[in-house]
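S.K.: Mind looking at a prediction? Sequence and model below.
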Amino acid sequence: MSVPHLDTRYIDNKKTLLFGPFAGFSPKFLKTGSNLDLIGSVKPDNVLTMLAAGVKEMSLTKYLIQQVMLSNEKRMEELREFIPNAKSEDWDIVAAGQRVQVIKDTEAGGKGTLQFGTEVVCAADGSIAALLGASPGASTAVHVMLEVLEKCFPQHFEEWESKIIEMIPSYGMSLVENPELFQKIYTSTAKNLRLSEKELVNS
């Protein structure tokens, strides 16, 4: 999960400053879903897992309830910790994305363990795949897609591997153990993104 923070985004080619996210609650699993989504997900074989998560994560549950109950002025007070002169009339409240919290029984965490990463699940025949958990950004999107290819198309993956390595030279390799490869990729990435190292102050 994420705590409120400042973020710069370009929306419709306009530079925008965002602050959030603040936790909310909805029984819908999608922004356009049904109010019965949550109730419909409760089954005899998962009700104990869901209850266990609530008990084990009482402090998190309390925090989320506090977030849901925040007034607009309280949200502005949190923003003023970053921007002391922020005015309510300069900011709009916008409903952002929606995510469903993944809860699993695990050997390490026991019954009702919250999952904070992302997880790819797919049908046994690879006909459909879904991404559960936090919405992935640029830092995880490529890894997620590679996992989908491996799980859903194992019969083709070996023949695709050479092309993948061409596109991702570090695929299957540890950059920690290959400093020369890391430097090569770092230089190439900086060039493609038109980044340049700033000179050290007083150098």
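M.R.: Cool, got the structure.

S.K.: Going by C-alpha atoms from here, please, whenever you check contacts or count neighbours.
M.R.: Fine.

S.K.: which residues in this protein form strands?
M.R.: Listed in chain order, the strands found in the chain under DSSP state E are 5-11, 14-20, 102-106, 110-115, 118-122, 129-133.

S.K.: List the residues that contact Ala23.
M.R.: Taking C-alpha atoms under 8 Å, 6 or more residues apart in numbering, we find Ala23 in contact with 64, 67-68.

S.K.: roughly how far apart are it and Ala123?
M.R.: In this view, Ala23 and Ala123 are 31 Å apart by C-alpha to C-alpha, to the nearest Å.

S.K.: can you put the strands of the chain in JSON lines and add distance to Phe29 and mean neighbour count?
M.R.: Below are the strands of the chain laid out as JSON lines (distance: least, C-alpha to C-alpha, whole Å; neighbours: other C-alpha atoms under 10 Å):
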{"stretch": "strand 5-11", "distance to Phe29": "24", "mean neighbour count": "11"}
{"stretch": "strand 14-20", "distance to Phe29": "20", "mean neighbour count": "13"}
{"stretch": "strand 102-106", "distance to Phe29": "11", "mean neighbour count": "16"}
{"stretch": "strand 110-115", "distance to Phe29": "16", "mean neighbour count": "19"}
{"stretch": "strand 118-122", "distance to Phe29": "16", "mean neighbour count": "15"}
{"stretch": "strand 129-133", "distance to Phe29": "11", "mean neighbour count": "16"}
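
S.K.: Pasting the second one now:
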Amino acid sequence: MNYGEITRQLIASLQKKSNFSLQLSSEVRALKRNDDNTWTVTVADLKNGTAQNIRAKFVFIGAGGAALKLLQESGIPEAKDYAGFPVGGQFLVSENPDVVNRHLAKVYGKASVGAPPMSVPHIDTRVLDGKRVVLFGPFATFSTKFLKNGSLWDLMSSTTTSNVMPMMHVGLDNFDLVKYLVSQVMLSEEDRFEALKEYYPQAKKEDWRLWQAGQRVQIIKRDAEKGGVLRLGTEVVSDQQGTIAALLGASPGASTAAPIMLNLLEKVFGDRVSSPQWQATLKAIVPSYGRKLNGDVAATERELQYTSEVLGLKYDKPQAADSTPKPQLKPQPVQKEVADIAL
């Protein structure tokens, strides 16, 4: 799935609406709450150096790695509960047709003892702008930047008197994770290639290059019992009045965008969501909205078939699981649980 192309088509559709405006090459420089609970957002035009103030009744901060700093800029009390820790990722990439044409799958391995589940390397085929490639990774990297092209001061400038202790607690409570990240940063080119050869023994160095992916900011949240906890995934943070909300976290947006936005609507616009008009509109967009599909096989199959038709995909009806008793496996020793991260 080419999510970049999907985004372009969505923007093209929105631009046909009179109440939509897209401003590129712009950066939010300030957020100020007004006496009437509206917001003044100062936006700088990076092309001509000018700035403008926009007044809004509601502000949504969906700025990826920049979201935490903008949330802190708003000054709402809820922002004090959060900190962020940036983690990057690298992949080995092959565009050699001899390699790419032999692999059309996604293959996962198993996490090493002491490594987080999300660290499991995988070798999989991707189609990028119509061109097939094979990726292997990820390998964790560290930078103090919150964005790939951000500032080296991002981590330091987001650290405050209210979130520094939760960050320290998370570091101490997840020392195995810290060791794993350090070991990843210390990997040499030869180390990464040897990891690839565990999956593809015939791999040749000349067929692969190292590619730097983006940055993800892991959520650290203040906790009454533990001091601070590392949160995997995403979290919607809003003020009590429902005038501003931010999406924090490191989960891939493509796979979680729809439920995240539904959660945002319910959290910030609860009264409107419960109205008959909004319910009808939401169910027209998401037919299964408000229904629990777990355990309802018929409803699940209907939704899968409907989704496949909308996306133009071939629908294969799921087959019933084999009821033959499976052999009992020998119990494995319980390993110490390691905090997870998203790479």
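M.R.: Nice, thanks for sending it over. Every value quoted in this text rests on a predicted model; they were computed, and no experiment measured them.

S.K.: How close are the two chains, by TM-score?
M.R.: Comparison of the two superposed chains (TM-score structural alignment, normalised by the length of the first structure) gives a TM-score of 0.86, and 199 aligned residues with a C-alpha RMSD of 2.4 Å.

S.K.: one step back: I'd like to know which of the strands of the first structure is closest to Leu146 of the first structure.
M.R.: For these, the distance to Leu146 of the first structure is smallest for strand 118-122, at 10.4 Å, taking C-alpha to C-alpha.

S.K.: Which residue of the second structure sits opposite Ala52 of the first structure in the alignment?
M.R.: Per TM-score structural alignment, the equivalent position to Ala52 of the first structure in the second structure is His169.

S.K.: That match: neighbouring residues, count only.
M.R.: Counted by other C-alpha atoms under 10 Å, the residues lying close to His169 of the second structure total 18.

S.K.: who are the neighbours in contact with it?
M.R.: 226-229.

S.K.: Ala299 of the second structure corresponds to which position in the first structure?
M.R.: Residue-level alignment of Ala299 of the second structure against the first structure, with TM-score structural alignment as criterion, gives Leu181.

S.K.: what sits against that match?
M.R.: Under the criterion of C-alpha under 8 Å, 6+ apart, the contact list for Leu181 of the first structure reads 170, 175.

S.K.: any idea how far Ala123 of the first structure is from it?
M.R.: Per C-alpha to C-alpha, Leu181 of the first structure is found 36 Å from Ala123 of the first structure.

S.K.: and what of Pro154 of the first structure?
M.R.: For Pro154 of the first structure, the distance to Ala123 of the first structure (C-alpha to C-alpha) stands at 13 Å.

S.K.: Looking for the alignment partner of Ala96 of the first structure in the second structure.
M.R.: Taking TM-score structural alignment, the alignment pairs Ala96 of the first structure with Ala213 from the second structure.

S.K.: Gly33 of the first structure now?
M.R.: Structural alignment places Gly33 of the first structure opposite Gly150 in the second structure (criterion: TM-score structural alignment).

S.K.: Helices of the second structure, residue ranges please.
M.R.: Read by DSSP state H, the second structure holds these helices, from start to end of the chain: 3-14, 67-74, 97-100, 154-158, 164-173, 175-185, 189-197, 253-268, 270-273, 276-285, 297-311.

S.K.: right, so those helices: which one is the most enclosed?
M.R.: Greatest average neighbour count among the helices of the second structure goes to helix 67-74 (a mean of 20), per mean count of other C-alpha atoms under 10 Å.

S.K.: Tell me who's in contact with Arg272 of the second structure.
M.R.: For Arg272 of the second structure, the residues meeting the contact criterion (C-alpha under 8 Å, 6+ apart) are Trp278.

S.K.: now with 10 Å?
M.R.: Contacts of Arg272 of the second structure were listed using C-alpha atoms under 10 Å, 6 or more residues apart in numbering, and they are 265-266, 278-279.
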